[in-house]
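Asker: got a predicted model here, sequence first, then my questions.
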Amino acid sequence: MNRRTKAVVLAVALLIAVGVSGSAVASGDGDGGVRPREAAALTGTAKLYRPAGDDITFSFDAHLAAKDNMDPHKAHGTFRFSHYDANGAGGWAEVKVDCLMTGGKVAVVTGVVTDGNTPHRGKRVGVTVHDQGRSDRLGYTWIEEGEVADVPTCLSAAPFETVAKGTGDFTVLPWRPEYPSGQG
C-alpha cells in the first residue's frame, strides 16, 4: 500500500472509531455518563408587555423524558404565573404539569393549579409559548370562576401576548415523535 492509501485508510478508521464511540456516549451506552436527549422541554421566564404597568410573569420548568417520547401526558415539572396590577393587587399560581407537546419553537403545556391565591386552584390551565429569542410570545387558556368546564390536556390558545423587551428567555426543545416505520 502506498503512503496516500495508508493515510486515507487510517483517516477513515479514525472517523469510524470516533463516530462509534460518540454514538455510544450520546445514547448513554458508554462510560461517558451522558443521558439521552429528553423528548421535549419548555424552560425559562418572561414578563408580559403591558402598557398599564401590570407585572405579569410566567416561568416554566416542564420536561418529557426520552423514555416517554410517545406519551406527552407523562410530562413532569411545574410552571408558575403571577399577575399584579400597578397598585399591587393580583395573585399567583403554581401548576403541576400534566402534558407537554412541542413542535419546532412552539410549546403547549397544561397542568393543574396546586398552589396560589387565584380562583384557578384545582383547575387545569394551558399555556402556549413561541420561543423567538428575546421577543418570545405567549398565550394562555383557563376557565373563568364559576364555569364548570375544565381545559382539556395539551390545549391552549395561540401565543397572542408579547413579552416585555429583554425578558424573554424561554427555551423550547422540539419533540420528535417516533412512529413505527411503514405507517402513515
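Answerer: That came through, no problem.

Asker: drop to CA atoms for contacts and neighbour counts, all remaining ones
Answerer: Noted.

Asker: and stretch 123-140, which residues are buried?
Answerer: Along stretch 123-140, these residues count as buried under the neighbour rule (16 or more other Cα atoms under 10 Å): 123-131, 135-140.

Asker: how long is that stretch from one end to the other?
Answerer: Distance between the two ends of stretch 123-140: 14 Å, counting by Cα to Cα, to the nearest Å.

Asker: from the chain's centroid, how far away is that stretch?
Answerer: 10 Å (Cα atoms, centre = their mean, to the nearest Å).

Asker: re earlier: so which of the buried residues of stretch 123-140 are in strands?
Answerer: Under the assignment DSSP state E, those contribute R124, V125, G126, V127, T128, V129, H130, R137, L138, G139, Y140 to strands.

Asker: which two from the buried residues of stretch 123-140 end up farthest apart in space?
Answerer: Farthest pair in the buried residues of stretch 123-140 (Cα to Cα) is K123 and S135. Separation: 29.2 Å.

Asker: need the ones in strands among the buried residues of stretch 123-140 in a markdown table (columns: distance to S156).
Answerer: Converted to a markdown table, these look like this (distance: Cα to Cα, whole Å):
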| residue | distance to S156 |
| --- | --- |
| R124 | 11 |
| V125 | 8 |
| G126 | 5 |
| V127 | 5 |
| T128 | 6 |
| V129 | 10 |
| H130 | 12 |
| R137 | 13 |
| L138 | 10 |
| G139 | 7 |
| Y140 | 6 |
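
Asker: structure two is appended below for comparative analysis:
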Amino acid sequence: MKRRTKIAAVSFATGLLIAAGTAGAAVASGAAIHHPQREAASLTGTAELYRSAGDDITFSFDAHLAAQDTRNPRKAMGTFRFSHYLHGDGAWAEAKVDCLVTGGKVAVVSGVITDSDLPGAKGKRVGVTVHDLGRHDRLGYSWAGVGSPTDTADLPPCVSSAPFEKVKPGTGDFRVVPWNPAL
C-alpha cells in the first residue's frame, strides 16, 4: 500500500511540475495568459419597497454591460421586472434593458417593456435608479412624477428619478458594479 501511495504522490508531483513548467514557458515566451475581464458595469438583485399602506412592490434586476462595450452604455443587456399590488389590485411588467450607467453604488437602468398585464405598458421605455446601500438600499423610477409607466412618452435611455423609495428591511440585495470608462 505504501508503494502505491509513493507512486501516486510522485505522479501527482510530476504532473504539477509539468504544468508549472508549461505555464512558465508560456510567460517566458511572451504568450498571453488570459484572465477573465470584469464586466464594465452591472445591476443585479431583488427587493421589496416599503410603503406604510402595505403595498406589495417588488423590483428585480439582471442588467450587464460587457467589458468590450465600456464606451457604450446603450449596449447593456438583460432584463428587469417590477410589480405593484395593493389589496389584490395592481400590475407587473418586464423590460428589456437598453441602457445601463453606474457610478459608485448608484445605477440607472432603462428598458422597453416587453411583457406586462398593465394595459398600454408594452413598448414603453421606463427607467429605474438604484442606490446600493447594503441593508438600506433605495430606489427611484421614471414614472414617479407622472404616476404610471404608461405615461412615460418619449423617455430617453438611461433616464430615471432620484432613489427616493426605501427598501423594506430584510429584502434588499441589490448589487451595483461601478462603471469606470476611460475618459
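Answerer: In hand now; what should we look at? Please read these numbers as outputs of a predicted model, since none were measured by experiment.

Asker: can you calculate the TM-score here?
Answerer: Superposed pair, TM-score by TM-score structural alignment, normalised by the length of the second structure: 0.77. Supporting alignment: 150 aligned residues with a Cα RMSD of 1.9 Å.

Asker: returning to what we had before: between the ones in strands among the buried residues of stretch 123-140 of the first structure, which sits nearest A93 of the first structure?
Answerer: Among these, V125 lies closest to A93 of the first structure (Cα to Cα), at 10.3 Å.

Asker: ok, the closest one touching A149?
Answerer: No: V125 of the first structure is beyond contact range of A149, at 11.5 Å (criterion: Cα atoms under 8 Å).

Asker: what's the local residue count around the corresponding residue of the second structure for P174 of the first structure?
Answerer: When the second structure is aligned by TM-score structural alignment, P174 of the first structure is paired with P178. Using other Cα atoms under 10 Å, P178 of the second structure has 18 neighbouring residues.

Asker: so what sits against both of V125 and A149 of the first structure?
Answerer: Residues touching both V125 of the first structure and A149 by Cα atoms under 8 Å, 6 or more residues apart in numbering: I143.

Asker: now do the helices in the second structure.
Answerer: In the second structure, helices defined by DSSP state H lie at 2-28, listed in chain order.

Asker: tell me the spacing between V125 of the first structure and I56 of the first structure.
Answerer: Using Cα to Cα, we find V125 of the first structure at a distance of 16 Å from I56 of the first structure.

Asker: where's H64 of the second structure relative to V130 of the second structure, distance?
Answerer: Distance from H64 of the second structure to V130 of the second structure, by Cα to Cα: 14 Å.

Asker: nope, L139 of the second structure is what I was after
Answerer: Using Cα to Cα, L139 of the second structure is found at 5 Å from V130 of the second structure.

Asker: and for these two, which residues touch both?
Answerer: Common neighbours of L139 of the second structure and V130, counting by Cα under 8 Å, 6+ apart, are P163.

Asker: contacts only, for the residue positioned nearest the centre of the second structure.
Answerer: The residue lying closest to the centre of the second structure (Cα atoms, centre = their mean) is L43, at 2.3 Å. Counting by Cα under 8 Å, 6+ apart, L43 of the second structure touches F61, D62, A63, H64, A107, F174, R175, V176, V177.

Asker: what about the residue nearest to it when sequence neighbours are not counted, how many neighbours?
Answerer: Nearest non-adjacent residue to L43 of the second structure, counting by Cα to Cα, 6 or more residues apart in numbering: V176, 4.7 Å away. Around V176 of the second structure there are 24 other residues, counting by other Cα under 10 Å.

Asker: any idea which strand is longest in the second structure?
Answerer: Per DSSP E, the second structure has its longest strand at strand 89-103.

Asker: between that strand and strand 125-131, how many degrees?
Answerer: Angle of strand 89-103 of the second structure versus strand 125-131, following axes from the mean of the first three to the mean of the last three Cα atoms, to 10 degrees, is 60 degrees.

Asker: average offset between strand 89-103 of the second structure and the first structure?
Answerer: Mean deviation of strand 89-103 of the second structure from its aligned counterpart in the first structure after superposition (mean Cα distance after the TM-score superposition for the first structure): 0.3 Å.
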